[in-house]
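J.: With the sequence up front, the predicted model follows.
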Amino acid sequence: MRTLRSAALAAGILLAVSQMVPAQAVGTSSGGRHGPSYEWELTPPGSASQFRGLAAVSADVAWIAGSAGQVLRTTDGGKKWKNVSPAGAEALQFRDIEAFGSEQAVAMTIGNGEDSRIYRTANGGKTWTETFRNTDATAFYDCLDFSGSHGLALSDPVDGKFRIASSSNGGESWTVLPNAGMPAALPGEFAFAASGTCLVSGPGRTAWFATGGGDRPRVFRTDDGGLHWKATDSPMASGAAAGIFSLAFRGPLFGVAVGGDFLKPTEAVNAASVTYDGGRSWKLVAADKAPKGYRSGSAFVPWSPATVVAVGPSGSDFSLDGGRSWTQFYDGSFDSVECAGHGFHAGCWASGANGAVGKLVRKH
């Protein structure tokens, strides 16, 4: 139900903020005696907004988007952040942003009806163009992603089915796709606008999105750019405020899912799973090997084929074996994590409440 979803979402945000203690130092943990260790190098942007939208481009370039209509960008590794917010968006909440470099980005706001919008910039945020505005009062867009110039945006169910908007030109224009190829939603089922990773794109026309809220979470997969989807039940926990919050894939087959209950951020009950067949089946991560709390964001790191990072309001974890086991290395709060780039230019970033931003540092 929309009312329950909205109330639970608002309560979860307030709880996460109230329980968060701003970190004064980075956290460090080793993956083993001879394994790597990781830490967050904090790069605060000078804003108190909650930045759930995050786009990593490289170790130097990243974009963050959040509450109060704010969008910020760094091109020097976080030493300086520039406010590049779209004019007139102060009353909106950005929850996702995807960037194609230091100049081009597409950002999405959430909310019922016309509060769900998509903006695009081609000049580093100097100017923005609104390229999509939802006009259906019952739609609520949660997240978007791109594979090259092809983009998909996900809305919670409308008339009993999840809704997909599609772009074929890098976000310059959008078309709401027909829903004939979308399976019916479960009672109470929806997606989480928590980190911009409830929907992720894969190779070619492949994409996945994850859900919660019903009697079981599910992962939906498309192989034709969003026209047809197949839903797979997940062994993870679900409920009014629980389910899968984030997906991350390494190629067409290898993926992880993380989540939990955002009203219980320090608890992790059936909060992680892995797939080896492109999301057609999922294996639950054992409780003693799972992240130590609810996690809202996840990403594979560029420099290792099997290393994954997950973040949430109660801490950050890494996995060296593709999500089968996790080690907590930070007890501060982040909502989102994204990685991008190659070689020495690769970088992983995290963002969250009260202007929290960090860059992942790998040590040996």
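T.: Yes, it's here.
J.: alpha carbons only for contacts and neighbour counts from here, please
T.: OK.
J.: got a list of what residue 9 touches?
T.: residue 241 (C-alpha atoms under 8 Å, 6 or more residues apart in numbering).
J.: repeat that with 7 Å
T.: Neighbouring residues of residue 9 by C-alpha atoms under 7 Å, 6 or more residues apart in numbering: there are none.
J.: ok but it is inside a helix, no?
T.: Yes: under DSSP: H, G, I helix; E, B strand; the rest coil, residue 9 falls within a helix.
J.: tell me which element residue 359 falls in.
T.: Using DSSP states H and E, residue 359 maps to strand 357-363.
J.: who are the neighbours of that strand, in terms of helices and strands?
T.: strand 37-42, strand 347-351 (3 or more C-alpha pairs under 7 Å, 6 or more residues apart in numbering; DSSP states H and E).
J.: how far is it from where the chain is centred?
T.: Centroid displacement of strand 357-363 relative to its chain, using C-alpha atoms, centre = their mean, to the nearest Å, is 18 Å.
J.: Can you name the residues in contact with it?
T.: For strand 357-363, using C-alpha under 7 Å, 6+ apart, the contacting residues are 36-44, 348-351.
J.: do stretch 303-318 as well
T.: Under C-alpha under 7 Å, 6+ apart, the answer for stretch 303-318 is 16, 20, 265-266, 291, 293-301, 319-323, 326-337.
J.: just stretch 199-212 next, same as before
T.: 143-147, 189-191, 198, 217-225, 238-239, 242-245, 247, 251-252.
J.: Please pick the buried ones from those.
T.: With burial judged by 16 or more other C-alpha atoms under 10 Å, the buried subset of these is 143-147, 189-191, 198, 217-223, 225, 238-239, 242-245, 247, 252.
J.: Strands - which of these land there?
T.: By the criterion of DSSP state E, membership of the buried ones among the contacts of stretch 199-212 in strands covers 143-147, 218-222, 242-245, 247.
J.: Let me know the closest of those residues to residue 343.
T.: residue 147 (20.9 Å; C-alpha to C-alpha).
J.: what's the neighbour count on the closest residue to that closest one other than its chain neighbours?
T.: Nearest non-adjacent residue to residue 147, counting by C-alpha to C-alpha, 6 or more residues apart in numbering: residue 201, 5.7 Å away. If you count neighbours by other C-alpha atoms under 10 Å, residue 201 ends up with 27.
J.: take the one below as the second:
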Amino acid sequence: MKKLLLLPIMVLGYSAQAQVYWEEESTGFATASTGVNEIRYVNEADVWVTGYDGSGGAAQFRVWAKSGDAGNTWTNGAINVGSTNLGIGSLSPISSSTAWTAAFPNTPTVQGGIWKTADGGATWTKQASASFNTGTDSFTNFVHMWDANVGVCGGDPAGGYFELYTTSNGGVTWTRVPSSNIPVPLTGEYGYTRIYETAGSRIWFGTNKGRIFRSDNNGLNWEAFQTPCQDFGDADLGAAFSFDDMDKGIMVFRDWSQYRSVDGGQNWTMDLPEGTIRSGDVTYVGGETGVLVNIGEDLIDGNRGASISGDDGLTWIDLGEAIDAVSAVEFFDFSHGLASGFTASAVEGGIYRWINDLRELLGTQNFQETKAFTASPNPTSGDLNINGKNISSVAIFDILGKQVANYNFGSVNAATVNMGSLNAGVYMVKVSNNEGTSTLKVVKQ
């Protein structure tokens, strides 16, 4: 098949950290190396996830897990959609008992579509009016329900336009959105499983051509906007995005670049954030807060962990705790959050549960004066002036993580490094003192 969202395999071997922000819980999935690729909150206590093959073997896992106590304990089961030739594209729960799933075909001999459970995942029933039956073009990507009645589901272009359906009665009837309501797909354009976001009645989904499709009325009418991303699902060029409200959004690329939008995804501008940004998933904390959580690998060391921001991503704080999370992170509010993990066994591992309060953490652990550094001019064509306290060393890395320069200082409050010989581009400048390190993003003209 073509274009499932690529997910990283498990990486082991992190050193222990002193501070604990997350607690690893068991999802109970029986197969070792089962990862979590989607996290959907119903409320602060009730949450569902779906599992995938994190071993690298690319097997199709049709499994769910859910918690009724904010992720402390989990039950799990199978998403029985009637065929082993179907994979799970996304899951949309509205309660601990009721959820919808989008299933996609792995072979031309089966049809994907939308299934619903009303008994907590024990049984699943297909909603046939979301037919997804336009030959081999039909490929189901996502389903989202705002409540028990109103929802939208979507797939790739079929019959010349994106296959999108809406419902106002819980999926008893799905009606295909007319082609006149949807922008014409680009040549070879398609969507991805699970790459969508919502805020209010607005919903966005991303494509392999780097476009974001947006509907302001629960999927009835659509617009499309080109973004800086070339292909949202690409393992190297892709990006994750999240919206704090109907206008303000952030996009984090797998090459550690960052962009933001203030007009609902129509336009994006590049950021030069300070601190440790990561290459995995990113999410705004629920409630239009300006607070972000970002998981995945850092640029300098390639270690997996989490970073937080209290200023819409202008500054990122590395939590310094190794968690093997890349694929999914979601926060219902400041104290209820989950990040993807991998099972070691049926009784060990699978998901990380947040055990702190982000409000307190941001209030006490934002960059302290002893660790704060500034760099100017930025952009620079030559000298870069770095100011801070007790600067001991400065290392410069290119966007691929290769160290291109290193400077050692005794203990100074101002240092100058020269970037004149470096090629034009974005660089990560790692500044250290006796309190730790901070990473600044600098543009060389």
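T.: Cool, the structure landed. Predicted model, so just to flag it, every value in this text is computed and none were measured.
J.: that older thread, the residue nearest to residue 147 of the first structure and residue 163 of the first structure: what is the separation?
T.: Per C-alpha to C-alpha, to the nearest Å, residue 201 of the first structure is found 16 Å from residue 163 of the first structure.
J.: Residue 313 of the first structure now?
T.: In this view, residue 313 of the first structure and residue 163 of the first structure are 29 Å apart by C-alpha to C-alpha.
J.: Of the two, which one has the most company?
T.: Using other C-alpha under 10 Å, the more surrounded residue of residue 313 of the first structure and residue 163 is residue 313, with 28 against 21.
J.: Which positions in the first structure sit opposite the one helix or strand residue 224 of the second structure maps to in the alignment?
T.: Using DSSP H and E, residue 224 of the second structure sits in strand 223-226. Using TM-score structural alignment, the residues of the first structure aligned to strand 223-226 of the second structure are 230-233.
J.: how big is the offset of the matching stretch relative to the second structure?
T.: Using mean C-alpha distance after the TM-score superposition for the first structure, stretch 230-233 of the first structure ends up 1.8 Å from its aligned counterpart in the second structure, as a mean over the superposed pairs.
J.: contact partners of that stretch?
T.: Stretch 230-233 of the first structure has contacts (C-alpha under 7 Å, 6+ apart) with 183, 216-222, 280-281.
J.: how about a cut-off of 10 Å?
T.: The contact list for stretch 230-233 of the first structure (C-alpha atoms under 10 Å, 6 or more residues apart in numbering) reads 181-185, 208-211, 216-223, 279-282.
J.: How far off centre is that stretch?
T.: Using C-alpha atoms, centre = their mean, the offset of stretch 230-233 of the first structure from its chain centre is 20 Å.
J.: Stretch 113-123 of the first structure now?
T.: Put simply, stretch 113-123 of the first structure sits 17 Å off its chain's centre (C-alpha atoms, centre = their mean).
J.: Span of that stretch from start to end?
T.: 28 Å.
J.: list the buried ones in that stretch?
T.: 113-122.
J.: now stretch 274-287 of the first structure
T.: Taking 16+ other C-alpha under 10 Å as the criterion, stretch 274-287 of the first structure shows 274-276, 278-280, 282-285 as buried.
J.: Okay, the nearest residue to residue 209 of the first structure once chain neighbours are set aside and residue 11 of the first structure: tell me how far apart.
T.: Closest residue to residue 209 of the first structure apart from its sequence neighbours, by C-alpha to C-alpha, 6+ apart: residue 199 at 4.1 Å. Applying C-alpha to C-alpha, the value for residue 199 of the first structure to residue 11 of the first structure is 23 Å.
J.: cool, residue 341 of the first structure as well?
T.: From residue 341 of the first structure to residue 11 of the first structure the distance is 36 Å (C-alpha to C-alpha).
J.: When the two are compared, which one has more neighbours?
T.: Per other C-alpha under 10 Å, whichever of residue 341 of the first structure and residue 11 has more neighbours is residue 341, with 18 against 15.
J.: what residues are up against the nearest residue to that one once chain neighbours are set aside?
T.: With sequence-adjacent residues excluded and distances taken as C-alpha to C-alpha, 6+ apart, residue 341 of the first structure is closest to residue 58, at 4.7 Å. Residues in contact with residue 58 of the first structure, defined by C-alpha under 10 Å, 6+ apart, are 75, 77, 101-102, 338-349.
J.: ok, those in the second structure, which still hold?
T.: Contacts conserved in the second structure for those, using both residues aligned by TM-score structural alignment, their matches' C-alpha atoms under 10 Å: 75, 77, 101-102, 340-341, 347.
J.: among those residues, which ones are buried?
T.: Using 16+ other C-alpha under 10 Å, the buried members of those are 75, 77, 101-102, 340-341, 347.
J.: residue ranges for the helices of the first structure, please.
T.: 2-19 (DSSP state H).
J.: Map residue 205 of the second structure onto the first structure.
T.: Applying TM-score structural alignment, one finds that residue 205 of the second structure aligns to residue 209 in the first structure.
J.: Check the gap between that match and residue 257 of the first structure for me.
T.: For residue 209 of the first structure, the distance to residue 257 of the first structure - C-alpha to C-alpha - is 10 Å.
J.: I'd like the distance from stretch 254-261 of the second structure to the chain centre, please.
T.: Taking mean C-alpha positions (C-alpha atoms, centre = their mean), stretch 254-261 of the second structure and its chain are 12 Å apart.
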